[in-house]
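Visitor: just to be clear, the model below is a prediction. Sequence and coordinates:
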Amino acid sequence: MVTTITDGVKVSIETIYQPEYSNPANDHFMFAYKVSIENMSNYAIQLISRHWYIFDSNGAKREVEGEGVVGQQPVIEPGHAHEYVSGCNLKTDMGSMKGEYQMTRLMDNASFNVQIPEFYLIAPYRMN
């Protein structure tokens, strides 16, 4: 698990290789990742959008931007967390992701960015 804290918001990520959805013979490797976003500040916040940078080990790079996460723009109260699971496919059996969430502090509508720490997507057989 990797973790980072930005402006009182803690982001933690775990990854899982999905062999049942992967097809290595066709350069298709599927990974799931579980994200926990914990509000350690004194203010309610809302996740507005996400911006991901996705890297394959062959040098390919993609960017993905959009509203919310998995169809939601959650409000996270102080001391609470929002968790979700999503996925990413790669053309190689190793890669990485990183990015940022755009948040709004609800008391004054101030926008700020929260860093998503870089994490690695690695098929388990590569670990030997």
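Guide: Looks like it came in fine. A quick note: this is a predicted structure, and the numbers were derived from the prediction, not measured. Numbering: from 1, shown residues only.
Visitor: going by C-alpha atoms from here, please, whenever you check contacts or count neighbours.
Guide: Fine.
Visitor: give me the three-state assignment for the residue sitting furthest away from the middle of the chain.
Guide: Within the chain, the residue lying farthest from the chain centre (Cα atoms, centre = their mean) is Ala25, at 26.9 Å. Using DSSP: H, G, I helix; E, B strand; the rest coil, the structure places Ala25 in helix.
Visitor: take this one as well and set it beside the first:
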Amino acid sequence: MKIKSTAGIKVSVESLYQANESRPLASHYFFAYRITIVNTSNYTVQLKKRHWYIFDSNGMKSEVEGDRVVGVQPILVPGQSHQYVSGCNLSTTIGKMHGIYQMMRTIDGELFNVKIPEFLMIVPFKLN
């Protein structure tokens, strides 16, 4: 598990290869990842946007931006957490991701960025 904390918002990530969703003969590898966001600050915050940087082992880079995460813009009071699962397709057996969430303090509307830690996606047979 990878963990990073920015401005009192802790983000942890776990990834898992999804063999049943992958087609290795077609160079299609699918990874699920679980994100947990914990508000350790003194303010209520809302997740507004996400920006992902995705890299495969062929040197290809892609970016994904958008409002919400899996359809929601969670509001987190101090001490509260939000968890979701999403996924990523790669054309190689190894890749990595990292990114940024744009958060907003609800008390004053101040926007700030929270770093999502870099994590690896590796097909298990590559670890032998």
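Guide: Yep, it's here. What you see is a predicted model; the values in this text were computed from it and never measured.
Visitor: related to what we said a few turns ago, tell me the contacts of the residue farthest from the centre of the first structure?
Guide: With contact set as Cα atoms under 8 Å, 6 or more residues apart in numbering, Ala25 of the first structure has no partners.
Visitor: what sits against Phe112 of the second structure?
Guide: Residues in contact with Phe112 of the second structure (Cα under 8 Å, 6+ apart) are 102-104.
Visitor: make it 6 Å
Guide: Phe112 of the second structure makes contact with 102-103 under the criterion Cα atoms under 6 Å, 6 or more residues apart in numbering.
Visitor: tell me which element it falls in.
Guide: Using DSSP states H and E, the secondary-structure element containing Phe112 of the second structure is strand 111-122.
Visitor: distance from that strand to the first structure after superposition?
Guide: Taking mean Cα distance after the TM-score superposition for the first structure, the mean distance separating strand 111-122 of the second structure from the aligned residues in the first structure is 0.3 Å.
Visitor: buried residues in that strand?
Guide: 112-122 (16 or more other Cα atoms under 10 Å).
Visitor: and the residues you listed, which two are the farthest apart?
Guide: Based on Cα to Cα, the longest span within these runs between Phe112 and Ile122 and measures 31.1 Å.
Visitor: straight-line length of stretch 3-17 of the second structure, end to end?
Guide: One end of stretch 3-17 of the second structure sits 19 Å from the other (Cα to Cα, to the nearest Å).
Visitor: before we move on, what about stretch 84-98 of the second structure?
Guide: 16 Å.
Visitor: and if you look at stretch 30-46 of the first structure?
Guide: 29 Å.
Visitor: where do the strands sit along the second structure?
Guide: Under the criterion DSSP state E, strands of the second structure are mapped to 2-6, 9-17, 29-39, 45-56, 61-67, 75-76, 81-90, 94-105, 111-122.
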